[in-house]
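Participant: how would this look folded up:
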Amino acid sequence: MINLFVTTVFAKGFYGTKEAGSIGLENAGQYLQKKFGGGLFPILYIWGVGLLAAGQSSTITGTYAGQFIMGGFLNLRLKKWVRSLITRSFAIVPTIIVALFFDRSDSALDTLNEWLNVLQSVQIPFALVPLLTLVSKEQVMGVFKIGTNTQIVTWMVAALLIIINGYLLLDFFSSEIRGLLLGSFVSAAIAIYASFIIYLILRGSEFATRLFSEIRKRFS
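Facilitator: Presented below is the predicted three-dimensional model:
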């Protein structure tokens, strides 16, 4: 919800303006203060608190999820504090290294942020598709398996998210990639990536299997 508010405020304030291309992590608060003013609650500090809350939410939930998943899948039989230290280090240590040693100039931080967004966009299908596949299987979820109507809605939402992120990826790479050879390599990688996502959906989803089976029956 916080991320939605952040995106909405920036879209309202800066979309289509000449300042949009120069706004980054370093000066976003100042631009918001200039655009929307201060008053009783200065927007600069509201932005700072919101950004901190969003970062804390992402970091804490991601760290806990990684801890529980790694502890369960790897069956780590260690003391709780040792298990927590190991699993959380996979999330925290790379962040600390980047914060300490990465180039801290405005342009470098903005570039890093852009590539992190690209990485998240690439990874989203590999989180959504397995999740929806597992919660749709009775042998995994038992009585907590989601119903057919819920499956339809969730798969439609997942497809919409994947399409939106795919469009953003294409837009990003089309502006960043130069040269025929590199462009051909990226195009081939995107084709393989899209094919693998389709394979995951068709291979693991009971709903997709039933849907394509019904389509074949109707047209055979």
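
Participant: could you use CA atoms for every contact and neighbour count after this?
Facilitator: Noted.

Participant: how about the secondary structure of residue 62?
Facilitator: Under the three-state scheme (DSSP: H, G, I helix; E, B strand; the rest coil), residue 62 adopts helix.

Participant: nope, residue 41 is what I was after
Facilitator: Quick answer, by three-state DSSP: residue 41 is coil.

Participant: and the gap between the most centrally placed residue in the chain and residue 128?
Facilitator: Nearest to the mean C-alpha position of the chain, counting by CA atoms, centre = their mean, stands residue 120 at 3.9 Å. The spacing between residue 120 and residue 128, counted by CA to CA, to the nearest Å, is 12 Å.

Participant: can you give me the helices in this structure?
Facilitator: According to DSSP state H, the chain carries its helices in the segments 2-14, 28-36, 43-73, 80-101, 106-135, 138-141, 148-176, 180-204, 206-219.

Participant: list the buried residues in stretch 4-14.
Facilitator: Neighbour counts over stretch 4-14 (16 or more other CA atoms under 10 Å) mark residue 14 as buried.

Participant: for residue 74, give me its contacts.
Facilitator: Counting by CA atoms under 8 Å, 6 or more residues apart in numbering, residue 74 makes contact with nothing.

Participant: distance of it from residue 96?
Facilitator: From residue 74 to residue 96 the distance is 25 Å (CA to CA).

Participant: Proceed likewise with the subsequent sequence, for comparison:
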Amino acid sequence: MGLVNAGEYFQERYGGGLFPILYIWGIGLLAAGQSSTLTGTYAGQFIMGGFLDLRLKKQLRSLITRSCAIVPTMIVAIVFNRSEASLDVLNEWLNVLQGLQIPFALIPLLTLVSDEELMGVSKVGPVMERVVWTLTAMVVVINGYVLLEFFVSMVSGVLFGLVVCTGAAAYAAFILYLISYGSAVRGFHSTRFPMLRSKGFAYAGN
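Facilitator: Okay, here's the model as predicted:
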């Protein structure tokens, strides 16, 4: 089963009647693609317009950021649009890369929104903080297990197995470092980056 025939497989196994799994699968793929593209595009646009302090016209900025998102996607689609098997390989490795990157997006984000000195009244509450950290830990552990299983399935020798084990250990160590570093520097961001306070990420009275 691959990306091309996954919708038909789900429809035959779980669909039928008033439960159009095939269309739900298609809408889900479209929504996932739009979500990731919009997130990357807006992130690049906000960085260019704020944190990097680059002064560009909105039209030019939109053209640059959207080109950075769309052009590589078109190139990859053209290169891998040779067979269904190549598309499945591409999709598999994209999922692997996304799984690898999840902790590096979630942990710094949760560290920042949990910092009262930085976020002020917008800081998440203690209950919500525990919930999101618990969910993040679950996501990281599940992704780590899936990634380890994926790479172990590709092991064909002792040397490659050693490389996989070393990479997994380094990956886990870096995640622990992110968590410990975030806890150590909490409350330090707004003094080091005063621009964040001037942009409204602090107490309403400041």
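
Participant: picking that back up, any idea what the residue nearest to the centre of the first structure aligns with in the second structure?
Facilitator: Counting by TM-score structural alignment, residue 120 of the first structure lines up with residue 98 in the second structure.

Participant: got it, and residue 199 of the first structure?
Facilitator: Checking TM-score structural alignment: residue 199 of the first structure goes with residue 177.

Participant: how many neighbouring residues does that match have?
Facilitator: Using other CA atoms under 10 Å, residue 177 of the second structure has 12 other residues around it.

Participant: next up, the contacts around it.
Facilitator: Per CA under 8 Å, 6+ apart, neighbours of residue 177 of the second structure: none.

Participant: and it, how far from residue 9 of the second structure?
Facilitator: From residue 177 of the second structure to residue 9 of the second structure the distance is 42 Å (CA to CA).

Participant: before we move on, what about residue 102 of the second structure?
Facilitator: Residue 102 of the second structure is 28 Å from residue 9 of the second structure, where distance means CA to CA.

Participant: could you do residue 96 of the second structure as well?
Facilitator: Distance from residue 96 of the second structure to residue 9 of the second structure, by CA to CA: 22 Å.

Participant: likewise residue 192 of the second structure?
Facilitator: 53 Å.

Participant: one more: residue 159 of the second structure?
Facilitator: Counting by CA to CA - residue 159 of the second structure and residue 9 of the second structure are separated by 37 Å.

Participant: more neighbours: these two, which one.
Facilitator: Per other CA under 10 Å, whichever of residue 159 of the second structure and residue 9 has more neighbours is residue 9, with 15 against 10.

Participant: quick one: contacts for whichever residue in the first structure pairs up with that one?
Facilitator: Counting by TM-score structural alignment, residue 9 of the second structure lines up with residue 31 in the first structure. With CA under 8 Å, 6+ apart as the criterion, the residues that contact residue 31 of the first structure are residue 23.

Participant: return the residue of the first structure aligned against residue 75 of the second structure.
Facilitator: Matched by TM-score structural alignment, residue 75 of the second structure corresponds to residue 97 in the first structure.

Participant: ok, now how distant is its match from residue 91 of the first structure?
Facilitator: Following CA to CA, the distance that separates residue 97 of the first structure from residue 91 of the first structure is 11 Å.

Participant: so if I had to pick from those two, which one is more boxed in?
Facilitator: residue 91 (17 against 10).

Participant: counterpart of residue 176 of the first structure over in the second structure?
Facilitator: Under the alignment (TM-score structural alignment), residue 176 of the first structure maps onto residue 154 of the second structure.

Participant: can you count the residues close to its match?
Facilitator: Neighbours of residue 154 of the second structure using other CA under 10 Å come to 11.

Participant: again with residue 171 of the second structure
Facilitator: With other CA under 10 Å as criterion, residue 171 of the second structure counts 15.
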